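Visitor: With the input below, show me the fold.
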Amino acid sequence: MPALQETRTVVALAPAKPAGLADLGLPLVDSTAVKKGRVHEYLQLLTDGKIGRRFQDIRIIALKTVEAGVPSAKVFVQFEVFGDNTAAPTNGVGFEAVLFAGEQQLASLSSSSLFLPYANFWYPNRFVFEVSIADFDQADRLDFIAKAEEVRTL
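Guide: So this is what the prediction gives:
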C-alpha cells in the first residue's frame, strides 16, 4: 500500500497586530498579544517520491488574552489540504505541531486527523490548542509535521 513520508516545515512566529482575527472571536484587552507565521505551500511526498498531499496557506496564530478575568494562550493552526490523487484512510494520523524558542522545544501539539474526506479537492482545516502563557511568551517558531501514513491512490 502507498504511504506518505513524514515531512516537516518551519513556521517562524513574529509579534503581530490583532487585525484580521474577528473570525476567531479574540477578546481584545490591553494585554492582548498576538504572534503570527505563515507558509504558503508545503508538499508531502509519497515514499516513491511523487506528490501525495498538498498543504496550502499554513497560518499559525498564537494569541494571549484575558477572558472573564482568566489569562489564557492559544495556538490556532489553519491550512487548506489537498489529497493529490490519494485518499486518506478512515482513521488518519493527522499532524504534529511543535513550539520552539530557539532550539528549545516548548510544547508538542497534535491532531489525530485532518478534514480530508475525498481526494483531489481542497479542504479548509482549523485546529486550536491551549498552551501555557510561558510557552506563548517564549515561542519564536512552530514546526509543522505531516505524519507518515498509508493512503490509497486513485
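
Visitor: From now on I want contacts and neighbour counts done on CA atoms only, so please keep to that.
Guide: Will do.

Visitor: Show me what the longest strand along the chain packs onto, helices and strands only.
Guide: Ranked by residue count and defined by DSSP state E, the top strand of the chain is strand 51-67. If contacts are counted by 3 or more CA pairs under 8 Å, 6 or more residues apart in numbering; DSSP states H and E, strand 51-67 sits against strand 33-45, strand 70-83, helix 133-138.

Visitor: Go through those and name the closest to residue 105.
Guide: Across the helices and strands packed on strand 51-67, residue 105 has its closest neighbour in helix 133-138 (9.5 Å, CA to CA).

Visitor: Next, the structure of the following sequence, for comparison with the previous one:
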Amino acid sequence: MPSLQEARANVTLAPAKPTGLADLGAPLDDAAAVKKGRAHEFPQLLTDGAIGRRFQDLRVIGIKTLEADVTTAKVFVQFEVFGDNTAAPTNGVGFEAALFAGSEQLASLSSSSLFLPYANFWYPNRFVFEIPAADFDRADRLEFIAKPEDVRTL
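Guide: Next up, the predicted model:
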C-alpha cells in the first residue's frame, strides 16, 4: 500500500490587526491581541517521490482576549487539503503542530483526522486549540506536521 511521507511547514507568527476575523466569533475588545502567519502551499510526497497530497493557504491565527472576565488564548489552524490521486483511509492520522518561541517548544497540538472524504478535490479544514496566555505572548512560530499515512492511489 502506498504511504505518504511526513511533511513539515513552518509558519512565522507576528502581531497583527484584528481584521478579517469575524467568522471566528472572537470577542475583540481593546485589550485583545492577535498574531497571524501563513504558508501558501506545500506538498506531502509519497514514498516513491510523487505528490500524494497538497496543502494550501495554511493560516495560523492566535487570539488572546477576555471572555466572561477570563483571559483566554486560542490558536486557529486553517488550511485546504487536496488528495492528489490518493484516497485517505476512513480513520486517518491527521496532523500535529508545535508552537515555538525561538527554539523552545511551548505546546504540542494535534488532530486525529483531516476532512478529506474524497480524492482529487480541495476541502477546507479548521481546528482550534486553547493554549496558556503566557504561551500566546511568547509564541513566534508554528510548525505544521503532516503525518505519514497509508493511502490508496487512484
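
Visitor: can you redo the helices and strands packed on strand 51-67 of the first structure as TSV with distance to residue 120 of the first structure?
Guide: As requested, those are exported to TSV (distance: least, CA to CA, whole Å):
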stretch	distance to residue 120 of the first structure
strand 33-45	14
strand 70-83	5
helix 133-138	36
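
Visitor: Quick one, which of those gets closest to residue 122 of the first structure.
Guide: For residue 122 of the first structure, the closest of those is strand 70-83, at 4.6 Å, according to CA to CA.

Visitor: compared with the second structure, how much does that closest one deviate?
Guide: For strand 70-83 of the first structure, the mean distance to aligned residues of the second structure following superposition is 0.3 Å (mean CA distance after the TM-score superposition for the first structure).

Visitor: what about the following helix or strand past that strand, how far off from the second structure?
Guide: Scanning forward in sequence from strand 70-83 of the first structure by DSSP states H and E, the next helix or strand is strand 86-87. Its aligned residues in the second structure lie a mean 0.2 Å from strand 86-87 of the first structure after superposition (mean CA distance after the TM-score superposition for the first structure).

Visitor: and strand 86-87 of the first structure, what does it pack onto?
Guide: Packed against strand 86-87 of the first structure by the contact rule (3+ CA pairs under 8 Å, 6+ apart) you find strand 152-153.

Visitor: Surely residue 141 of the first structure is in contact with residue 99?
Guide: Yes - applying CA atoms under 8 Å, one finds residue 141 of the first structure in contact with residue 99, separated by 6.0 Å.

Visitor: If you count surrounding residues, which of these two has more?
Guide: Remark: of residue 141 of the first structure and residue 99, residue 99 carries more neighbours, 25 against 22, as counted by other CA atoms under 10 Å.

Visitor: Am I right that that one falls within a strand?
Guide: Yes - residue state for residue 99 of the first structure (DSSP: H, G, I helix; E, B strand; the rest coil) corresponds to a strand.

Visitor: distance of it from residue 1 of the first structure?
Guide: Residue 99 of the first structure is 32 Å from residue 1 of the first structure, where distance means CA to CA, to the nearest Å.

Visitor: Repeat that for residue 144 of the first structure.
Guide: Computed as CA to CA, the residue 144 of the first structure to residue 1 of the first structure distance reads 25 Å.

Visitor: Residue 65 of the first structure now?
Guide: 46 Å.

Visitor: Please give me every residue in contact with the nearest residue to residue 65 of the first structure once chain neighbours are set aside.
Guide: Closest residue to residue 65 of the first structure apart from its sequence neighbours, by CA to CA, 6 or more residues apart in numbering: residue 32 at 4.4 Å. Counting by CA atoms under 8 Å, 6 or more residues apart in numbering, residue 32 of the first structure touches 63-66.

Visitor: Also residue 153 of the first structure?
Guide: Going by CA under 8 Å, 6+ apart, residue 153 of the first structure touches 2, 85-87.
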